[in-house]
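Participant: Coordinates only, no sequence provided:
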């Protein structure tokens, strides 16, 4: 058994927290298992038929004992619930403001990942150690699940919906990436690697456009360096102009459509009176199915791009819209 690891590498801040909870649950389970088994054996032997142990003064009920064996497990259970709920909320809640955002597209049977500066990877992900990383994920076909055991993170990747998860890698190295949801006949081949690099090494990797490996593209994995030098925002801007989005969506609200400047993260009132937040999911739905949520004060005249834009091009548009900041109003100085 020498060299056999009980757990995968601990390579993220969440991994340390999850392992601590795991070992606490293991210790509680072992303690109560041994305690109950020991008491059962003790009383079975002591009060077996024919033993001389005194049975005088036996009680049918004991309120203190019943309260004790009810409250102790309840307290332990509540501690575990609060502890686990906090871990879940931290992992699937909003990431820190300085998080590096990477877009992930799952499709049979590969992972396609895109960095903000335009570097694209298949079945590989390069990230810096010590910096929070946010993954915004969607599936192009069926349900997948992004699972990195060393980070203790797993998140379903669904068609037609963005899911996010974030983590902070702590240990440079090479770690397994799996799909943890059966997704078809070649599900077992939907694997990859996550490379955690020292920050300085990662910056060099970015500056060089990613490590181009011989045969990487042909084999369906590796960094696709040189295929797209434009960043997500730049590619999105080109597509935005190509589709003539700026004809209806200008720097200010127009007659045909609202402005996209400063839209991301803003609350939007719809024609039915409801208010929604303009997050990635809202932007995606507005691009592909614009009649689903029509902004108050406008007619449903925008054409649908469903079936015309793949998930990668949709992500590019969203990245560009997110980058549009509301123009700063300067006060006119009168002489």
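Facilitator: Happy to help now that I have it. Quick caveat: nothing in here was measured; it's all calculated off a predicted structure.
Participant: From now on I want contacts and neighbour counts done on CA atoms only, so please keep to that.
Facilitator: Fine.
Participant: Pull the number of nearby residues for residue 292.
Facilitator: Neighbours of residue 292 under the rule other CA atoms under 10 Å: 11.
Participant: State the helix or strand in which it lies.
Facilitator: Residue 292 is part of no helix or strand when elements are defined by DSSP states H and E.
Participant: Residue 286 is in contact with that one, correct?
Facilitator: Yes. Contact criterion CA atoms under 8 Å: residue 292 and residue 286 qualify, at 7.3 Å.
Participant: Now do the SS call for residue 106.
Facilitator: strand (DSSP: H, G, I helix; E, B strand; the rest coil).
Participant: What distance do you get for the spatially closest residue to it that is not a sequence neighbour to residue 98?
Facilitator: Leaving out its chain neighbours, the residue that sits closest to residue 106 by CA to CA, 6 or more residues apart in numbering is residue 139, at 4.6 Å. Distance from residue 139 to residue 98, counting by CA to CA, to the nearest Å: 26 Å.
Participant: For those two, indicate the residue with more neighbours.
Facilitator: Between residue 139 and residue 98, counted using other CA under 10 Å, the more crowded position is residue 139 (24 against 10).
Participant: Surely that one touches residue 160?
Facilitator: Yes. Contact criterion CA under 8 Å: residue 139 and residue 160 qualify, at 7.1 Å.
Participant: Comparison target, given below:
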């Protein structure tokens, strides 16, 4: 920081600039209104004080136009601010094309992260500059919150479900990573760093470290070990849906609803198979709750992602 005073922390993601602009506009608008109200209070207090010579002979009995304006203008301002904020908020959860997935498992009191090629990190996250990133997160114990001030992102990480968030790093360097949800006695120590590197440096870093198989390859091995291939492959004698290309496909359910298969849907299909049963299939799949670790689930999901996607009917 070179000892200089900065009103805001570094702006290091595509989301940061949008939120800073929104906050600045809201600050200016509300500040202008507050100063205007304060000025009018002082002015009228002085102008119409008890011993002033102000003419009170034609005091208005009503002010319908003023009342309507005082209601309509703030309402429009609030609606504009809401629409602006909602649009920016929705962009965090819209997967950008070509987003690089990173899988995050929180536990007391550390962040465990894994890249698609199997490279793992603890309390550190290395990312390429200018590359869209999608974090897929869950917790092993209590609620945590993934918070990077320089990126202006904060997402709760909840046990028993997946939460996702997408962004693009726009500045190289090291940035603080915190847990922003009280998670126990060592909550204050649950911190780390995000390292944003040039794409060529990141590619070199990704290949370093202990040699290990990629998540998709490990997921395929787990897919077979847990018996998924015995029911969900085309040559299987069991009447179960084909899972190849599942992620991103439209799923039609027995209750008439439709949804797009994502990571949370796959997780629920494995642990709560009777929650959302696919149309045309019997709810005969057993639950794997308590039998499969979160890291293994994430690896299986990455394997399914590697098989492609489409719009055909899918299921569990």
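Facilitator: Yep, that arrived. What you are looking at is a predicted structure, and each value in this text was computed from that prediction instead of being measured.
Participant: TM-score for the pair, please.
Facilitator: Once the chains are laid over each other, their TM-score by TM-score structural alignment, normalised by the length of structure 2 reads 0.91; 308 aligned residues with a CA RMSD of 2.0 Å.
Participant: residue contacts, the nearest residue to residue 115 of structure 1 once chain neighbours are set aside?
Facilitator: Leaving aside its sequence neighbours, residue 115 of structure 1 sits nearest to residue 102 (CA to CA, 6+ apart; 5.1 Å). For residue 102 of structure 1, the contact set (CA atoms under 8 Å, 6 or more residues apart in numbering) comprises 113-116, 133-136.
Participant: can you tell me how far the counterpart of residue 240 of structure 2 in structure 1 sits from residue 302 of structure 1?
Facilitator: Under the alignment by TM-score structural alignment, residue 240 of structure 2 pairs with residue 257 in structure 1. Using CA to CA, we find residue 257 of structure 1 at a distance of 8 Å from residue 302 of structure 1.
Participant: returning to what we had before: what residues are up against the residue nearest to residue 106 of structure 1?
Facilitator: Contacts were defined as CA under 8 Å, 6+ apart; by that measure residue 139 of structure 1 touches 105-107, 157-161.
Participant: ok, now how distant is the residue nearest the centre of structure 1 from residue 46 of structure 1?
Facilitator: In structure 1, the residue lying closest to the centroid (CA atoms, centre = their mean) is residue 165, at 1.7 Å. Using CA to CA, we find residue 165 of structure 1 at a distance of 55 Å from residue 46 of structure 1.
Participant: same thing with residue 127 of structure 1?
Facilitator: 62 Å.
Participant: same thing with residue 188 of structure 1?
Facilitator: Taking CA to CA as the measure, residue 188 of structure 1 falls 55 Å from residue 46 of structure 1.
Participant: Contacts only, for residue 40 of structure 1.
Facilitator: Contacts of residue 40 of structure 1 by CA under 8 Å, 6+ apart: none found.
Participant: where's the aligned residue in structure 2 for it, which helix or strand?
Facilitator: Aligned by TM-score structural alignment, residue 40 of structure 1 pairs with residue 41 of structure 2. Assigned by DSSP H and E, residue 41 of structure 2 belongs to helix 14-47.
Participant: compared with structure 1, how much does that helix deviate?
Facilitator: Its matched residues in structure 1 lie on average 0.9 Å from helix 14-47 of structure 2 after superposition (mean CA distance after the TM-score superposition for structure 1).
Participant: Could you point out the helix or strand that follows that helix?
Facilitator: Criterion used, DSSP H and E; the element after helix 14-47 of structure 2 is helix 64-92.
Participant: list the buried ones in that next one?
Facilitator: Buried positions in helix 64-92 of structure 2, judged by neighbour count with 16 or more other CA atoms under 10 Å: residue 92.
Participant: Does residue 285 of structure 1 touch residue 294 like I think?
Facilitator: No. If you go by CA under 8 Å, residue 285 of structure 1 and residue 294 don't touch, sitting 10.7 Å apart.
Participant: For the stretch 101-250 of structure 1, just list every one of the helices.
Facilitator: 199-207, 216-219, 232-242 (DSSP state H, counting those that start in this stretch).
Participant: among those helices, which is the most enclosed?
Facilitator: helix 232-242 (a mean of 18; mean count of other CA atoms under 10 Å).
Participant: That helix - contacts with which helices or strands?
Facilitator: In terms of contacts (3 or more CA pairs under 8 Å, 6 or more residues apart in numbering; DSSP states H and E), helix 232-242 of structure 1 is packed against helix 311-323.
Participant: mean shift between the helix it packs on and structure 2?
Facilitator: By mean CA distance after the TM-score superposition for structure 1, the fitted helix 311-323 of structure 1 averages 1.1 Å away from its aligned residues in structure 2.
Participant: for that helix, packing partners?
Facilitator: Applying 3+ CA pairs under 8 Å, 6+ apart, one finds that helix 311-323 of structure 1 makes contact with strand 100-107, helix 232-242, helix 280-288.
Participant: Reformat those as JSON lines; add distance to residue 261 of structure 1.
Facilitator: Formatted as JSON lines, those follow (distance: least, CA to CA, whole Å):
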{"stretch": "strand 100-107", "distance to residue 261 of structure 1": "21"}
{"stretch": "helix 232-242", "distance to residue 261 of structure 1": "13"}
{"stretch": "helix 280-288", "distance to residue 261 of structure 1": "13"}
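Participant: do you know which of these lies nearest residue 19 of structure 1?
Facilitator: Relative to residue 19 of structure 1, the nearest member of these by CA to CA is strand 100-107, separated by 24.7 Å.
Participant: Report the angle between the closest one and helix 232-242.
Facilitator: Relative orientation of strand 100-107 of structure 1 and helix 232-242, computed by axes from the mean of the first three to the mean of the last three CA atoms, to 10 degrees: 60 degrees.
Participant: mean shift between strand 100-107 of structure 1 and structure 2?
Facilitator: Compared with structure 2 after fitting, strand 100-107 of structure 1 deviates on average by 0.8 Å (mean CA distance after the TM-score superposition for structure 1).
Participant: between that strand and helix 311-323, how many degrees?
Facilitator: Going by the same axes, to 10 degrees, strand 100-107 of structure 1 makes 160 degrees with helix 311-323.
Participant: what distance separates strand 100-107 of structure 1 from the middle of the whole chain?
Facilitator: Chain-centre distance of strand 100-107 of structure 1: 9 Å, with CA atoms, centre = their mean, to the nearest Å.
Participant: whereabouts in structure 2 does that strand align?
Facilitator: Against structure 2, strand 100-107 of structure 1 falls on residues 100-107 (TM-score structural alignment).
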